[in-house]
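Engineer: Everything below, folded, please.
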Amino acid sequence: MKRCLVALHLMLILVAGCTSELDGGPAAPKGSVAVSVHGVNYSGDPFKFGVAHPNAGEDTGVGEHIGPFSAGGTVCCFNLPEKWKPGIKLTVYASHWVGKGASNGADTVDKVHTVELPPYADGQAGELWVMRTAEGGLDVVSSDLQPDHPQWPGKIKGWPEPSLEYRRKRWALLHKNASAYLKNYEDLLKELEETPERSLKESWDSDQKYEPDEIKNFFGFNDPCYADYLKTQLTEGKQYWQARVQQSLKERP
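Structural biologist: Next up, the predicted model:
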């Protein structure tokens, strides 16, 4: 019985020691409060950041990756002083990519920013917002409000709005994608008309591998009903992507 009581006592100690982690991580130092971190990117370049205290050494801090003209999620957590005072400095490790994006061999630009935390709007520490400006600078704000709130204390108001250049670039990619799909269906219909046996055999082999349930009622690639089925599928696909291409042309920024 005594042995059981000792084991129970040890378990209670372990549970007590883990409480702070189960509640969201180790407690903030005295005089500080743990807040969530958000990133907002008002520029046309992909952007990554990590925010840290100046005395954090090699720690690159808390942050995330954000696409052009976008906002990130919620990252936990960063310790801020409960009460603001002049001269609070933060270190922001920032990277952005010029060219095709972070994963396409673009040039990476790394920079370490030292920024001063502006006064807390309501006298208390709020969530920490790290914002890359349209010009490539960095701003930080501590607030529980969002950028589109009427009482948002930051210099930049509202959420990012994509530039015309960026919207046209995105449109060109989507239009190119739709056009490629349309051409693929047109080519497949042409092959079905010019070389029906080979086209039917190739489609049958593909359907057997990837969509067997769709062709279970046909006896083979030379089933006339399968030929009708395939032609209908390809014709409907062509019509769908024709409509997408036409709609894309109407929506060009």
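Engineer: Could you use CA atoms for every contact and neighbour count after this?
Structural biologist: OK.
Engineer: What is the subsequent helix or strand relative to the lengthiest helix in the chain?
Structural biologist: Longest helix of the chain, by residue count under DSSP state H: helix 164-194. Next in sequence after helix 164-194, counting helices and strands by DSSP states H and E, comes helix 196-210.
Engineer: list the helices and strands that next one packs on?
Structural biologist: Here helix 196-210 touches helix 164-194, going by 3 or more C-alpha pairs under 8 Å, 6 or more residues apart in numbering; DSSP states H and E.
Engineer: Could you name the helices and strands sitting against the helix or strand containing residue 233?
Structural biologist: For residue 233, the enclosing helix or strand under DSSP H and E is helix 224-250. Contacts defined by 3+ C-alpha pairs under 8 Å, 6+ apart place helix 224-250 against helix 164-194.
Engineer: one more, for comparison:
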Amino acid sequence: MIVYKMRIPLLSALVVLLLLPVLAACKGQPASTPVGVRGYNHTDHSIAQFQVNGGSGGSARRHSAGGTVCCAVVPDRWTPDLKVEIEWTTDLETYQKATVSIPRYNEVGSLAVHFLRNGQVRVFVTNLILGHPDYPLTGPEAPLREGENPVWEHLRRPPGG
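Structural biologist: This is a model prediction of the structure:
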């Protein structure tokens, strides 16, 4: 009877020891959310295909936005070292790759990937779409066509407003 009582604590201790690595692996993972991916092409060449961290991002015709595709995963909380790897092609033969920092965001939203006229790629996590006055991409690189106002006319604020 003493032998039987000794086996239960020993078996329990063994199970706990075996589960510790699994529990430790789960503890350090930050909370994250799957989000849609949308490409914006500001260039004169269609983006035949692009990927975000190896997952499909879709395509985008020249000077236009592609549709939203599923999915990328972003952390619920932004960190200063947050980056994504973007890979894209215009001809399905030659691929380009860029590692891009994601600017600060306060809440999770879609992942917007911008292919700019100067060859750079910018990425934002946002609940807004290009055309909104508060969209994070501003300045001369914001319009899909050079020289146009990127903010939709019906959303433009009156001067001084």
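Engineer: Need the TM-score between these chains.
Structural biologist: Superposed pair, TM-score by TM-score structural alignment, normalised by the length of structure 2: 0.66. Supporting alignment: 116 aligned residues with a C-alpha RMSD of 2.0 Å.
Engineer: quick one, strands of structure 2?
Structural biologist: For structure 2, the strands defined by DSSP state E cover 32-41, 47-52, 55-60, 64-75, 83-89, 95-101, 110-115, 121-126.
Engineer: Mean neighbour count and distance to residue 136 of structure 2 added to the ones you listed, as CSV?
Structural biologist: CSV is the format used below for these (neighbours: other C-alpha atoms under 10 Å; distance: least, C-alpha to C-alpha, whole Å):
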stretch, mean neighbour count, distance to residue 136 of structure 2
strand 32-41, 20, 13
strand 47-52, 20, 19
strand 55-60, 22, 20
strand 64-75, 18, 16
strand 83-89, 18, 17
strand 95-101, 14, 14
strand 110-115, 24, 10
strand 121-126, 20, 7
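Engineer: what's near enough to touch residue 124 of structure 2?
Structural biologist: Taking C-alpha atoms under 8 Å, 6 or more residues apart in numbering, we find residue 124 of structure 2 in contact with 102-103, 111-113, 136.
Engineer: What sits closest to the counterpart of residue 108 of structure 2 in structure 1 if chain neighbours are left out?
Structural biologist: Here residue 108 of structure 2 is matched to residue 125 in structure 1, going by TM-score structural alignment. Using C-alpha to C-alpha, 6 or more residues apart in numbering and skipping residues adjacent in sequence, the residue nearest residue 125 of structure 1 is residue 82, 5.6 Å away.
Engineer: my guess is the one you found contacts residue 124, does it?
Structural biologist: Yes - between residue 82 of structure 1 and residue 124 there is a contact at 6.3 Å, judged by C-alpha atoms under 8 Å.
Engineer: Map residue 75 of structure 1 onto structure 2.
Structural biologist: So residue 75 of structure 1 corresponds to residue 69, using TM-score structural alignment.
Engineer: Over to residue 157 of structure 1?
Structural biologist: Alignment note: residue 157 of structure 1 maps to residue 142 in structure 2; criterion TM-score structural alignment.
Engineer: how far away is residue 76 of structure 1 from residue 187 of structure 1?
Structural biologist: For residue 76 of structure 1, the distance to residue 187 of structure 1 equals 51 Å [C-alpha to C-alpha, to the nearest Å].
Engineer: just residue 124 of structure 1 next, same as before
Structural biologist: Applying C-alpha to C-alpha to residue 124 of structure 1 and residue 187 of structure 1 gives a distance of 64 Å.
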